[in-house]
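Asker: I'd like to go over a predicted model; first the sequence, then the structure.
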Amino acid sequence: MTAVLRSVNVGGPTTIGTRRGRPVGSGIVKAPVDGRVRVEGVNLAGDVQVDRRVHGGPDKAVYAYAGEDRAWWAGELGREMPPGMFGENLSTEGVDCTGAVIGERWRIGSVLLEVCQPRLPCFKLGLRFGDPQMLRRFAQASRPGAYLRILEEGELGAGDAVEVLDRPEHGVTVATVSDALLLDPALRPRAAQAPELPRELREMLQFGVG
């Protein structure tokens, strides 16, 4: 199957529920947009990350999630899973986002991106799905999707090919890192071998923090 970008999804601040009696704002609600989208700095044009402590920044600039994984969730949960449901900016087809190697580089349109870490679930994912068990389910499913760095700014759009230009030989995948942090601490030494991981995340793996 040809790897392709099926949709580009952006969104602004939205109240997604309450926690301890207070409204919770988030940028997790995203929807497809038409046309070419500029990718520069630490995000996509028109997109907002509300809580920069845990989302956004150079090492979480763009979030990609595979359409195949959304389809799996649709069957698992018995509900529709439109593009952007997981807060992803890029909805792909034919790309194993979770099986991508840390440091793998993708060319989409005129943009060059580098896979750098998995998405780790927070309580806002539970609010988005109206299910407090979603955090546990997301971790156990081992389908986290990939955060990417922006190496070369440019434009991309739905229908663009996703070309894998380079794949590091260490073989540490997004799933390996996610599972090491959420499911199996025995995987941490192996996961920490990926030099392209963000420093803080690599230290978590090396020193058993988190």
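Answerer: Ah, there it is.
Asker: From here on, just use CA atoms for contacts and neighbour counts.
Answerer: Will do.
Asker: tell me which strands and helices the top helix by length along the chain is in contact with?
Answerer: Longest helix in the chain, counting residues (DSSP state H): helix 67-77. Counting contacts by 3 or more Cα pairs under 8 Å, 6 or more residues apart in numbering; DSSP states H and E, helix 67-77 is packed against strand 90-93.
Asker: thinking again about what came up before, need the residues that contact the longest helix of the chain.
Answerer: Residues from elsewhere that reach helix 67-77, judged by Cα atoms under 8 Å, 6 or more residues apart in numbering: 80, 81, 82, 83, 91, 92, 93, 94, 143.
Asker: Can you turn the buried part of those residues into a ChimeraX selection?
Answerer: The buried residues among those can be selected in ChimeraX (16 or more other Cα atoms under 10 Å) with this line:
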select :81,83,91,92,93,94,143
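Asker: Can you pick out the most distant pair from the contacts of helix 67-77?
Answerer: For the contacts of helix 67-77, the maximum inter-member distance is 19.9 Å, found between 80 and 94 (Cα to Cα).
Asker: Going by distance to residue 26, which of the contacts of helix 67-77 wins?
Answerer: Of all those, residue 83 has the smallest distance to residue 26: 17.1 Å, by Cα to Cα.
Asker: ranges for the helices of the protein?
Answerer: Ranges of helices within the chain are 67-77, 123-129, 134-141, 174-182, 188-191, 199-207, based on DSSP H.
Asker: okay, these, which one's buried deepest?
Answerer: Highest mean neighbour count of the helices of the chain: helix 174-182, a mean of 24 (counted as mean count of other Cα atoms under 10 Å).
Asker: for comparison:
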Amino acid sequence: MNLGRPKAVPYTDQPQGLTGIDKRPVEGPVRIAAPGPKGVGASGLAGDTVCDLRHHGGDDQAVYAVAREDLDDWERELGRSLADGSFGENLTTTGLDVSGALIGEHWRVGPDVVLEVTSGRIPCLTFQGHLGEKRWVRRFTEKAATGAYLRVVVPGEVRAGDPVTVVHRPDHEVTARMEFRAVTTHRELLPRLLAAGDALHPEALAKARAYLEKYGAAADEERSGTAAG
């Protein structure tokens, strides 16, 4: 479990020049609750900072999770160590395919908290500046090990080391990875996102509906196509 404090940096376009992406592990307990709508609500974790409310925070991005296994994979590729929280994630999980989680999947964290997967994470220049890696946005996008944003279904307290258990898996094939690819590099996948319904992040849902409206029957055929997710 990782929390961030405001930090002044030269690589963000946030008006005050601050970012909360530099998150560090904490033991807890930490309260998790829905923070409010985007643009008003910040992080779902008490004590965690979201500085740029234009693009981050809010109920549909209340919590960000990354698999420790993905960080380990990046360590091998980059030739450097990546501590928990290095990607600005709140939850660093083990034994869970976070990017392969289904939109609408429910996780129980600890005894009480329940979270719902809403989308993958789109990289930004602040993320690139924080990592200090050239072409990071492109490299992250190409790999599509995106992690997952989650909304809070049941609030409560969590602690470092609490188990994360999948307690509900919806009956579709729309993963966080597929959603990420659809809204970034493979727009032909957008109609297929509609299978996730209202569990999908509202911005992705709007893009999928707009694509279907624009391209009509052709897009509907893509919805039942065979592109990889």
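Answerer: Everything's here; your move. Note that the coordinates shown come from a computational prediction; the quantities given were computed from them, not determined experimentally.
Asker: Can you give me the TM-score here?
Answerer: Once superposed, the chains reach a TM-score of 0.90 (TM-score structural alignment, normalised by the length of structure 1), with 201 aligned residues with a Cα RMSD of 1.7 Å.
Asker: Using a markdown table, lay out the helices of structure 1 together with distance to residue 12 of structure 1.
Answerer: Formatted as a markdown table, those follow (distance: least, Cα to Cα, whole Å):
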| stretch | distance to residue 12 of structure 1 |
| --- | --- |
| helix 67-77 | 22 |
| helix 123-129 | 14 |
| helix 134-141 | 22 |
| helix 174-182 | 27 |
| helix 188-191 | 33 |
| helix 199-207 | 27 |
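Asker: Tell me which of the ones you listed approaches residue 59 of structure 1 most closely.
Answerer: helix 199-207 (10.0 Å).
Asker: on contacts alone, who are the packing partners of that closest one?
Answerer: helix 188-191.
Asker: what stretch of structure 2 does the helix it packs on fall on?
Answerer: Across structure 2, the stretch matching helix 188-191 of structure 1 (TM-score structural alignment) is residues 190-193.
Asker: average offset between that stretch and structure 1?
Answerer: Taken against structure 1, stretch 190-193 of structure 2 registers an average deviation of 1.4 Å after superposition, with mean Cα distance after the TM-score superposition for structure 1.
Asker: Show residues contacting that stretch.
Answerer: By Cα under 8 Å, 6+ apart, the list of residues contacting stretch 190-193 of structure 2 from outside reads 174, 178-179, 182-183, 200, 205, 207-209, 211-212, 219-220, 222-224.
Asker: Endpoints of stretch 150-161 of structure 1, how far apart?
Answerer: Separation of the first and last residues of stretch 150-161 of structure 1 by Cα to Cα, to the nearest Å is 17 Å.
Asker: quick one on the thing from earlier: chain center to the match of helix 188-191 of structure 1, what's the gap?
Answerer: With Cα atoms, centre = their mean, to the nearest Å as the basis, stretch 190-193 of structure 2 stands 18 Å off its chain's centre.
Asker: How about stretch 4-21 of structure 1?
Answerer: How far stretch 4-21 of structure 1 lies from its chain's middle: 13 Å, per Cα atoms, centre = their mean.
Asker: With stretch 155-164 of structure 2 instead?
Answerer: With Cα atoms, centre = their mean as the basis, stretch 155-164 of structure 2 stands 18 Å off its chain's centre.
Asker: Show where that stretch falls in structure 1, residue numbers please.
Answerer: Aligned by TM-score structural alignment, stretch 155-164 of structure 2 corresponds to residues 153-162 of structure 1.
Asker: How about the matching stretch, which residues are buried there?
Answerer: Buried-residue list, stretch 153-162 of structure 1, by 16+ other Cα under 10 Å: 153, 154, 155, 156, 157, 158, 159, 160, 161, 162.
Asker: from memory residue 197 of structure 1 sits against residue 104, does it?
Answerer: No. Contact criterion Cα atoms under 8 Å: residue 197 of structure 1 and residue 104 do not qualify, at 11.2 Å.
Asker: now what about stretch 127-139 of structure 1, what contacts it?
Answerer: The contact list for stretch 127-139 of structure 1 (Cα under 8 Å, 6+ apart) reads 16-17, 28-29, 120-123, 125-126, 144, 178-179, 182-183.
Asker: now the end-to-end length of that stretch.
Answerer: Using Cα to Cα, first and last residues of stretch 127-139 of structure 1 are 16 Å apart.
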